[in-house]
Each structure stands twice: as C-alpha cells, then as structure tokens.
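Asks: quick check, what structure comes out for this input:
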Amino acid sequence: MRLQTAFRRDVQGLRAIAVLVVMLFHACKTWLPSGFIGVDVFFVISGYIICSLIIDGKTEFSWSAFYWGRTKRIVPAYGVMLAVVSIVSALLFLPGDFLFFKRSLESAILFYSNQYFSDFGSYFAPGTYELPLLHTWSLAIEMQFYLFFPLLILFTPRKYLTCMLGVMCVTLFGYAEWSMRTQISHSDIYYSLIARVPEFLMGALVAITRVGHNWSTKVSNFVGWIGLILLAFSVFCIDEQNFPGVLSILPCIATGLLIAARTGTVSKLLSTDVFVWVGGLSYSLYLWHWPVLAFIRYYTERYELGDAGVLVFLITTFLLAWLSFRWVECPTRNSTGLLAKPMRLGALLTVIALIIIGSSALNEHIEKPLPIELTRYAPPEAICHGRIIGECLRGNRTEAIPVLVLGDSHAAQLNGFFDAVVRQENMAARVITASNCVPISGFDVDRIPEYSRADCRSQIAALAPYIDQATTIVVAAMWEWQASNSAFLHAFSNFLESTTKRNVRVVVLAQIPMFDFNPLRVRRFSELGLPIKVNKNKGWEKANNEIAEIVRRYKGAEFVDFSHSAFFAKAPFYSGTLIYMDSHHLNERGAYDYGLFSAPFMKPLFTTNH
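Replies: Just a heads-up that it's a prediction; the model follows:
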C-alpha cells in the first residue's frame, strides 16, 4: 500500500518561505535576525503532512509503507549529501578538524546529531559556522519524531486525540520555557526533541481538526493575512537567546493559520509557480545550503561572505539542490523509479558508505603529516589547563616560591616557553590556565562559552592560595578578546591594584601577533593548489596598547612586549620552521624557541627587587 495525501501548492510555497528565510539567516544574520524560525515552520508543516497521511488512511494504515515512504523521502538525498560533504571535508580539513567532522558524521548517519551538537564545545574545534553537518540536527529531530508519532495517533481514541495533543502542546511548550529559565543550558534545549515536539503537534492539530476546510474565501483571506503578518513579525523580532519555549508558539501559530487559510489571497500567492518550484527544491536546498556556507567560511576563515561569497553561495546551493532533486529525490519518490526497490536503495547506500569510509584515507594523504609538536602547544595531559594536574610546575621543581603564571590559552601556550626560560636560570614556574578565561577574582565567567565556564571557576578557586603566596606573577592572555570587555578590564585593574599593593611583581606579557588566517590551513590549501593570502590581524596591536596603558598605572607592574621583536619578524615562521599552530597560538616548538629567545630579557624581571 502507498500512503499519500492531497498535494497542496500553497503548502509547497510555504516550504519555499521556510527554506529561504533559513538560508538568508545563515548567510547573514543581520538580513533576517530571526530567520532560524524557518526550521520551526518546517516542523509544523511536517506534523501536518504526516498526520494527514496517517489519519487519511487510518483504516488501512501500513507501518511498512509509512516507514518505507519516510526512508525513500529522506535517506537517499541525505546519504548523497553526506558522501559529497565527506569527500570535500577530507580534502579541505586539517586532520584535527576532520576528526571533529567524523564525530559529527557518525551522529548524522544515526540521526542523533541534535544530541551531539547540544554537547558540542571545544576551544580548538572549528567554529560552529565551519561545521558542515550542523544543520542535520533538525533532520535528526524529524526522524526521531517519526518513530513514535504514528503510535501516538493510531493508539489514541479519535475522540480524545484533539484534547490530548492540545494538552501535550501546552505542557511541552511550558517545559521548554521552564528549562531555558532554570537549570538546562540554551544549547541543550535548542537541540532538544522534547522542545520541538509541540511544533509538530501544532501541525497535527490543524490536520486532525480540519480547521479551515469549511471557511469562506473571505475568512480564509483574513486568516491568511494574519498568519503572514505574524510570520513576518517572527522572522524579524524573536530573540534567539530566548528560543525555543513560549516564543516558538508564534511562528507555529502563524504556520498553522497559513495552512488552514487554503483559499484566500495569501494561499494564491504561495501557490504561484516560483514559490512552488522553490518549495519542491526545499529539502535539497536545506541539505546543501549549510555545507556550502561552512566550506566557504572554512576556506576564507570569515563569517561574513561579501558580495562575491553570497553569489557563489546562492549559485552553488541552487545548482546542487537541483541536481539532488532531479537525480536523487525524484527517482526515489517514484514507485517505478530506479531507486524505488529496497535492493536498489541498499546498493546506493552501500556506495555512499564506501565513499564515506574512504574519505578518512583521503584526508591523510593530502599532505605529509607534521610532527606532533608543530600541531599543538603542549601535551594536553601534561599541563594545568582547565584542571590541576600535579604541581603544575615547569623548570626547577626545588625552587621554594616559583613564578606564578596565569591566563587563558595564550598563557597555556607558554608552558614550553617557561621550560626554556626558567631552566636556564635554575628557577621554576607554576602555570595554571583556563580556556577563554583569565582566572582572577571578579572575572566575568558568564560571558565566556558554556563549555569553558566550569573550568574557569575551578581554576579561579585553585589559583587563590597561590596568588596570596606568590612574589612574582606573570599574566598572559588573548588581549584582543579580553580587553574588549569592560567587566574584564575592571577586574584586571582590581587584580593589579591589590597584587602590587602587597609588593608582588606583576609581569604582563603582550599578546603575540595574530593572523587573519590559520597557517596550517595555508599549508594545506597550498598543497591543493588553492590561492590564499595571509595578513596579520590588526586588533591585537590595539589591544596590547590598551592593556599596556592600564599596567603603567600600577607601580610594581610591567608590560613586556616581544611582539615586534626579531623572533616574530618572519612569523608564522622562525628560522625556517613553522612556529604557529593556528592563527594566534604558538605550537610546542615555537613556544620553546620563544622562551630561548626571551630568556635574557625575562631574567631581570624575575630576579630584580622592586
């Protein structure tokens, strides 16, 4: 048995609106500040379509036909996208970045990427806008919804169904709102199936109640315009930080009204050929638009696309979507098509699996692997970054009161630096750091990414007794980011004042030069024959000057700047060796060489009385 429901041109046009607002939002958030609600529009439409499929054929419902239909609809085009993205990722991505991709790929294949991305967080992972499978979270939620939804509809007596779905909607919207405002992080609830289920159910309620079926054209026209206005309001005015939850009701109601208003002016507008054509491509457009954006941004290392980037994005996305629709979606939907039978679909998926598996070998053979010390700034298991491991000492461990070093990852990268500096002088340094965080009292922990907040708080607590005992403290950080926050500048000034009053020497190290591009990516893209230009970023110099001005206010504090020294004259290289691991961190070899270079200048700062 083949399950189907009546085709509605206006609903297809509504799909076009949904995918276009998502694409524009992802291309540039300032164009449509709340364009993310396009995904919620899709969820409501899916709830409506799937519920219509089930209740229209309830007396002869076939479980196998339902799930086979969903499989044919989603999996082939999805699998082809995963295979192509795997190949491109294998070519473009650095080995470390490709590991993050493979983990996301595993979750995407098994349709649980919503859970993977809800827990995703790593300082050295690519930015989320560079993750080509981030968008699969919504498809994962949709597939998870399909698993239980037929059970809910078929095993609930019809007379109770409307009431039960209504209660579930209110309860789950309320749960999402409560969760965001209490103990659950925003990413957890944003990617949560439970928070999104009521959006599907809103569409299901429209199908079950058959609202709008008996409306006059006048009523449909009025309701349609209300729905369109409400949807436009949602696209521009909803705050992403407070979404989903109660606010997600607005685009859901808007979508429900537009589906119900099937005979009005708005319905006719949505039914025009151009909207119907884009709506037909909407699934493939959604599949391809985000990987195209992610690859453009990974290659350029910029979020902003520029005019040329936008043009490349649109042309590439629509071309890939049309190819996917024409050669994958259409054949698999057609019951007599090439890929309709399970054996043929299985053969296609086998080819896709082989391509995905082979992508790992491809990634490793693009370029000769670098020695590990050129790809990291220190062995992560041997440094006190985000946690305390042993005594956190570098150099001579018999030194009574070691130099205390603290800061964010720009201090953590100096573990090798202090090995070189203090060992030459028979001294010791205790290095305690945390990602994104300068672990001093008063640091604004809530402004940094969620994944680093707990580590920041623990390192602040761990450092407190060492700060009280220290005679010399070295502070290093990515000043370009830290100095942009007024709360940090206030906390940093208080730290300098309280510390220097206790006759403690404070040495503040300047941020090292920062590039607008990852040198390791330059190396890889050069191997691929791709053109790339590397320039030094300008913001770090301004931030260094701002921090230096603050430090000069306190007697006993000194700002030390090697950023314009001979060591960085040919950065990201020194003596012909790559010394950077990314655009703003030294690698392990670079950190040690930096220490050897700086040791003669640092010795007086650690030994001279003041």
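Asks: from now on I want contacts and neighbour counts done on CA atoms only, so please keep to that.
Replies: Noted.
Asks: neighbours of residue 11, just the number please.
Replies: When neighbours are counted by other Cα atoms under 10 Å, residue 11 registers 24.
Asks: which neighbouring elements make contact with whichever strand or helix holds residue 24?
Replies: Assessed by DSSP states H and E, residue 24 sits inside helix 9-27. Judged by 3 or more Cα pairs under 8 Å, 6 or more residues apart in numbering; DSSP states H and E, the packing partners of helix 9-27 are helix 38-56, helix 265-270, helix 273-300.
Asks: how distant is the first one from the center of its chain?
Replies: Looking back up the chat, that one is helix 38-56. Relative to its chain's centre, helix 38-56 lies at 27 Å (Cα atoms, centre = their mean, to the nearest Å).
Asks: one more sequence to fold, the one below, so I can look at both together:
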Amino acid sequence: MALGLVAIYHIWLGRVSGGVDVFLFLSAFFLTGTFVRRLDSGRPLGVPRYWLHTFKRLMPPAAVTILLTLAGSAAFLPSSLWPTVMQEAVASAAYVQNALLVFLQVDYHARDAGGASPLQHFWSLSVQGQAFVVWPLLFLLVVRRARRGRSVRRPLIALLLVIGAASLTWSIITTQTHQQVAYFDTAARLWEFAAGSLLALALPTIDRLTGARRPEEGQAPRLRTGRALLGWAGIAALLACGIVLDVSTMFPGWIAIVPLAAAGAVVVAGHSGRRWGVDALLSTRPAAFVGDISYALYLVHWPVLVMWLHRSGQQRAGLLDGLAVLAGSVLLAWLITRAVDAPVRRSVWLEARPRRALTAVAASFALVAVAAGGWWIGLNRAEPSTPVAAAQDLPSTEAATEVATEAPPEILPHGWQLGAQWPDLPERCGGPWAPAEDFHNVNCQQLLPADASADGTIVVVGSSHARQFIPALIPYATEHDLQIVNLSMDACGFTTEVEHSPYCQGYDQYVLDYVEAHSPELVLTTVTRTGLGDGGGESDERMPEGTAPAVRALLEREVRVIGVRDTPRWEQDQFACAEAVIEEGGAPSDADAACGADAADKLAPTNPAAALAELPGAEDRLALVDLGASICPQGRCSPILGESYVYMDDDHLTRTFVESVLVTPVTEQLTESFPAPAA
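Replies: Below you'll find the predicted structure:
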C-alpha cells in the first residue's frame, strides 16, 4: 500500500505521500521482530549472515534496474544528464545515494538535475540499507542479558527511545534550517526506524491486552468493530497525508509522525474478524500481488516516469499516459520479480554457503560499476577534454558569434563534458605565489608550476563570474610571461567597506592581504552584477555597493585593475534549454527563439561601472572590459553562438565559448590598456 502510494503520487500528483516513511517504519518493524525472536529463543543473532541474506536479496533486482536505467538514459535522456546518472548508478549500488544527493545539494559546481534524475529515488533504499547495517548491532548489546534468561525488551525500548528522540530532534532542527539536505539525511530518518522497532517490541503486550488473534487461530479477536474502524482510520490518514496536507517542504520533521501513526494503526488493528475490515482488503489476491512486486515496483516506476516526461516534454503525466506509465511499471516490476527477485530469494544454493551470497552481492555491484565506468571511459576516449587555452588557431569572431539557421555537425561542449567546463588552472598555489594562509572556500590555483619563473602575476578575485574569464586571460599571460593566480571565491564578489554575509566575511581583507604580500601586476574582478531582468526591455544590472572602494583600494596599492562587466543571468538552465531544442532536431536559431533574450533585458544600456574611471589613478591603472557585444552580439543574447554553447548552466559561460570567442576581445582590450604589463 505504501509503495503503491509512492508510485501514484509521483506519477500524477508530484507530491510527497508519506509512503517512503511507512516503508522505513515497516522495515524496522520486521527487522526488530526477527532479532527479538532470536534473542527470546536463545538462537545466535547471526548478524553477518543476516547482512548477506538481506543484501543478496536486495541487490540483484536493484542492479538490473540500474543497468536498464543506464541503457534507457543513453537512449532517451539528454547527454547533460548522463554524468549524473553514472554517478548515481554507482552510488545507488553502494547504498550511498542519499549521501551523494546531500553532497550535490551543497556543491556549488554541481548541475541541478533535481527531480530529473532517473535514479534519485534510490536515496530511500540507501537509507534503508545503511540502517540494515547499523540496526542489528543494537541487538548485540543485549545478547548477554538474553543468555542469562532475562527480558531484553525493556533495555531495547529505553535505547530506542533515546535514539529516536535524538534523531527526531535533529530531524526537526535540520528540516527547519536546511530541509533539502535533511530530506536525504540518514540521521534525520533514524527516528522512523526507531518508531518501527518500538512498535515491534510493544506489539505483543498490546495484542495481549486487547485480545488480538491471528486468522489461523480460528478464534475471533476482541474489539472486532473497533479494530476494523482503527484499520480504516489508518488507511484514510495515510491516503490523506499528501492530499490534504502539502507536506513536501515539511518532511522529514515532526509531520512524518502522521504516516507512521497511520501505518501503526493498521498494524495494531491486525486481524479484525470483520468482512469489511481493512485486513480483509489487504489480504485479497490483488493486494497480495502488489505486495509481491512492491519492491520491484518502487525500483522501476521512477525511471520509467522520468524518461517518459523527458521524451514527452511534460512536467507531469496526464490521466491516460500516467496509466500507461503505471501499467508499464507494473509489468516491468512483475518481470523483474519473476526473473530476478524470486529466484534469488528462493535459491537454496545461494543460501547454502555465505561466500555464494557474498558473490551475488559483489557481482551485482561490479556489474553496475563496470557499466557506468565503461560508459564514462568510452565517452572520454571518444571526446578528449579541452586543453588549457593558449595561443591557438581560433575561429573568426564573425563565424563564432553567428546564430546559425541550420545545426552545425557538432556543437560543443557535449552535455557530458560540462563538468570539465569550469575554468580550473592546472597547479595548486605554491612557490612565491602561495598565500600566507588558507581561506575557507578559496581553492587557490595557478597556471605555472611553483618552480617556474614569471615576469609578473595576474590575480583573479571575486566570485565565479570573475573566475569564468580565466581562459581568456591565458594567451595574454603567455605572451607576456605572466603567472595567473585564481583566488576567486564562489558566490562572493570582491567588495569592501560594506557589511558581508557570514559566508563572505573576511574575504575582502584576505584579498587585500594577498595583494600587499605579493604585489601582483594585474588584478581581475567583476565590477557589475546582472539580474534576471523583467523581460520588458529593462535590465537591473548595477554596480554593487562596495565595488568602488574595493577598486580604489587596489589602485592605491599601485595595482593595475581589470574591471570586467558581468555576464547575463537567466531563470532557466540555458544549456539544458538549448540542448533540448537541438536534440529534437532544431537549429541554433530555434534555440535562440526558445531560450534567448534581447540584450536590453539582460544588460544595462551603458556600463554601470563607468564611474570607476574617475577614481584616482584609474587613467593609467584601470581597464574596464566590456564583453557584452561578444556575448550578446547584435543586441541578442543567444544560448548557442557559432558552434559553441554559450552557457553551462543558468549564469556561467562555458569554457569552450570563452576560449573560442572571448580570447580575442580580452587580449585586444588588455593590450590597448596595458601595452606593457609590468609597472
């Protein structure tokens, strides 16, 4: 029932159902019952064998699903999603998918695949798998007590109450402060496991006090009508959880108590003895069939849905196509259950010896790792990564900035190359260019090795919007024998004499201290900040407060400043938008119509930082570099110019475009402003 709800809510409603929480709750319920029965009967816990038995059953169907998803992604999904799918394939097979998603949430450079990833749903299986490893260890703590013939339920209840309270507190706090991370956090979900375990420990007492009976006992339970009503109340609460309450942004905090309480009500109700009881419905053949395929159904429904939505271009499935997705998922789940899950689960040969089960687990992971890794290696062998820019044969500016009406044979970078489009320099900072101390979130890099000699230094400071111009500096630096040092800090512009966020606090002083200590010849930073615009011919590009005193501080230190105008920002991922048009057989001109905008919507009519030219010393030591005419030629900001995608996401230029288009104008403007770089 819970996993069926997950599929239905995903396909038609796009909301959180609470089904996954029930899934974790019941997993703990069954696990705890298994180990407590072993303790009560004096049998060995056999934790290692339990691990092998569990993952031997779980991993083969998961591996088959992941392999099918990799094949489907290659056939149906845009290439920009391929690296994400490869990463998540291995992470899912290793039961660390939730940790990967947490990392991607906080990684500035990660592409936002969001719900588009066909393997994202493996996060809950990862939480379950991690709990399956840790939870049995709790029962080892009471083995000696069980051997002495003493009850283990009370100490286990006390331990689980402590774990559950700590996890629930953590869940509530992190859900309020960082819900997107908390959603995938195992620690924020352990209280749901604790709740399922507590019910398993308490249920025998509850059953005794309420006169519960099993159907096979042939006796009617006490409180039959009450049990039937309680069961239906639980089902109603579970069904209503995601419909009546929009709990998407509230999970996994205290609100998850609702689906857990609903599931607990159904379990406590148990056998009602009434024909109209919910237990009668859940015992029918159709319900049992869904139960049999529920694991495989959870595995396959999300990849099928994601691929269908990508191919159809829809945000959500309609009634008929949603039914087709559900029917296809049920059929595929039945096939995987019959062909993989059931044979592995029932195999006496695999269970006979631990090493055979271990081989099944290892083989499942190896198949996924080899498939994902082989795909990645094959792509990169066919398409070597772009080398660091230097003096090279570049296309003419006219050819590189036209919007073609017919798609070129190849538009670069390919989607799977986007991870290499960030303009990293090849060396870690060292030698005479090493900073006196590290600063958080500043990954200091340099162009030349630590033992190289150079006639001067260019330091890049500010946010990633300053960093993106590094490839355009390299030919100029090479020609004049200059070192380039990347001192940028993602999401922090270089401003002074203003209040900074806690994240950026101290960065301005860190830059000025570096300049004082190393006396670079040139410092590059952005001096304006663009906005999304209003779409009506008005741009909100401005010079940020604190930019003028920051530039003044550099000029006062006899440093030459390259003040670059910011690049356009967008509401949508420009690469993904243009890629979708091209993959449907469209031309760059079609991508421009679908994704582009007039320059007037993105850039101010004149450079908002023009007033910096009036600062003392600016006449000789300030170059205001405006690349608007190259990025938005002929008054139009297009996602594809020439044979290059302009953007890698919603606001950063691709390295390919910078190297093919911006090298020439940057070199010309710097040569004109600073014919001799050294002071």
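Asks: got a TM-score for the pair?
Replies: In this superposition the chains share a TM-score of 0.71, using TM-score structural alignment, normalised by the length of the first structure; 564 aligned residues with a Cα RMSD of 5.3 Å.
Asks: if we can go back for a sec, quick check: angle from the helix holding residue 24 of the first structure to helix 273-300?
Replies: Counting by axes from the mean of the first three to the mean of the last three Cα atoms, to 10 degrees, helix 9-27 of the first structure lies at 20 degrees to helix 273-300.
Asks: turn the helices and strands packed on helix 9-27 of the first structure into a markdown table, columns for distance to residue 443 of the first structure and mean neighbour count.
Replies: Formatted as a markdown table, those follow (distance: least, Cα to Cα, whole Å; neighbours: other Cα atoms under 10 Å):
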| stretch | distance to residue 443 of the first structure | mean neighbour count |
| --- | --- | --- |
| helix 38-56 | 37 | 23 |
| helix 265-270 | 52 | 19 |
| helix 273-300 | 31 | 22 |
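Asks: so for residue 204 of the first structure, which of those sits nearest?
Replies: Between residue 204 of the first structure and those, the tightest spacing by Cα to Cα is seen for helix 38-56, at 4.6 Å.
Asks: what residues does the helix holding residue 24 of the first structure touch?
Replies: For helix 9-27 of the first structure, contacts defined as Cα atoms under 8 Å, 6 or more residues apart in numbering pick out 31-39, 41-42, 45, 235, 259, 262, 267-272, 275-282, 285-286, 289-290, 293, 304-305, 310.
Asks: next one: stretch 283-293 of the first structure
Replies: In contact with stretch 283-293 of the first structure (Cα under 8 Å, 6+ apart) are residues 19, 23, 26-27, 77-78, 81, 85, 129-136, 313, 316-318, 320-322, 324-325.
Asks: repeat for stretch 574-591 of the first structure
Replies: Counting by Cα under 8 Å, 6+ apart, 373-378, 410, 413-417, 512-520, 567-568, 571-573 sit against stretch 574-591 of the first structure.
Asks: mind listing the helices for the stretch 201-350 of the first structure?
Replies: 217-237, 249-260, 265-270, 273-300, 306-324, 330-333, 342-364 (DSSP state H, counting those that start in this stretch).
Asks: okay if I get the helices and strands packed on helix 9-27 of the first structure as JSON lines plus distance to residue 474 of the first structure?
Replies: As requested, those are exported to JSON lines (distance: least, Cα to Cα, whole Å):
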{"stretch": "helix 38-56", "distance to residue 474 of the first structure": "48"}
{"stretch": "helix 265-270", "distance to residue 474 of the first structure": "63"}
{"stretch": "helix 273-300", "distance to residue 474 of the first structure": "34"}
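Asks: wait, which of these is closest to residue 444 of the first structure?
Replies: helix 273-300 (29.6 Å).
Asks: quick one: contacts for residue 554 of the first structure?
Replies: 496-497, 500.
Asks: can you pick the most crowded of those?
Replies: residue 496 (21 neighbours).
Asks: now that one: how far from residue 140 of the first structure?
Replies: 50 Å (Cα to Cα, to the nearest Å).
Asks: ditto for residue 583 of the first structure
Replies: The value you get for residue 583 of the first structure to residue 140 of the first structure, if Cα to Cα is used, is 34 Å.
Asks: ok, residue 80 of the first structure next?
Replies: 16 Å.
Asks: same thing with residue 156 of the first structure?
Replies: Where residue 140 of the first structure is concerned, residue 156 of the first structure sits at a distance of 25 Å (Cα to Cα).
Asks: higher neighbour count, these two?
Replies: Using other Cα under 10 Å, the more surrounded residue of residue 156 of the first structure and residue 140 is residue 140, with 21 against 13.
Asks: that one sits in which helix or strand?
Replies: Going by DSSP H and E, residue 140 of the first structure is part of helix 136-154.
Asks: what does that helix rub up against?
Replies: 39, 43, 51, 54-55, 58, 108, 111-115, 117, 161, 191-193, 196-197, 287.
Asks: and those, which are buried?
Replies: 39, 43, 51, 54-55, 108, 111-115, 117, 161, 191-193, 196-197, 287 (16 or more other Cα atoms under 10 Å).
Asks: so residue 306 of the second structure touches residue 116, yeah?
Replies: Yes. Taking contacts as Cα atoms under 8 Å, residue 306 of the second structure lies within contact range of residue 116: 6.2 Å.
Asks: just give the closest residue to residue 200 of the second structure, not the sequence neighbours.
Replies: Nearest non-adjacent residue to residue 200 of the second structure, counting by Cα to Cα, 6 or more residues apart in numbering: residue 29, 5.2 Å away.
Asks: and that neighbour? What does it align with in the first structure?
Replies: In the first structure, the residue matched to residue 29 of the second structure (TM-score structural alignment) is residue 48.
Asks: surely that match touches residue 203?
Replies: Yes. Counting by Cα under 8 Å, residue 48 of the first structure does reach residue 203; the two are 4.1 Å apart.
Asks: so which of the helices and strands packed on helix 9-27 of the first structure comes closest to residue 125 of the first structure?
Replies: helix 273-300 (11.8 Å).
Asks: strands of the first structure, start to end?
Replies: 384-385, 393-395, 403-407, 428-433, 472-476, 505-509, 557-560, 573-574, 577-578 (DSSP state E).
Asks: mean neighbour count and distance to residue 458 of the first structure added to those, as TSV?
Replies: Below are these laid out as TSV (neighbours: other Cα atoms under 10 Å; distance: least, Cα to Cα, whole Å):
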stretch	mean neighbour count	distance to residue 458 of the first structure
strand 384-385	23	11
strand 393-395	23	18
strand 403-407	26	13
strand 428-433	27	10
strand 472-476	23	18
strand 505-509	24	22
strand 557-560	20	26
strand 573-574	16	35
strand 577-578	16	34
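Asks: that concludes my questions; thank you for your assistance.
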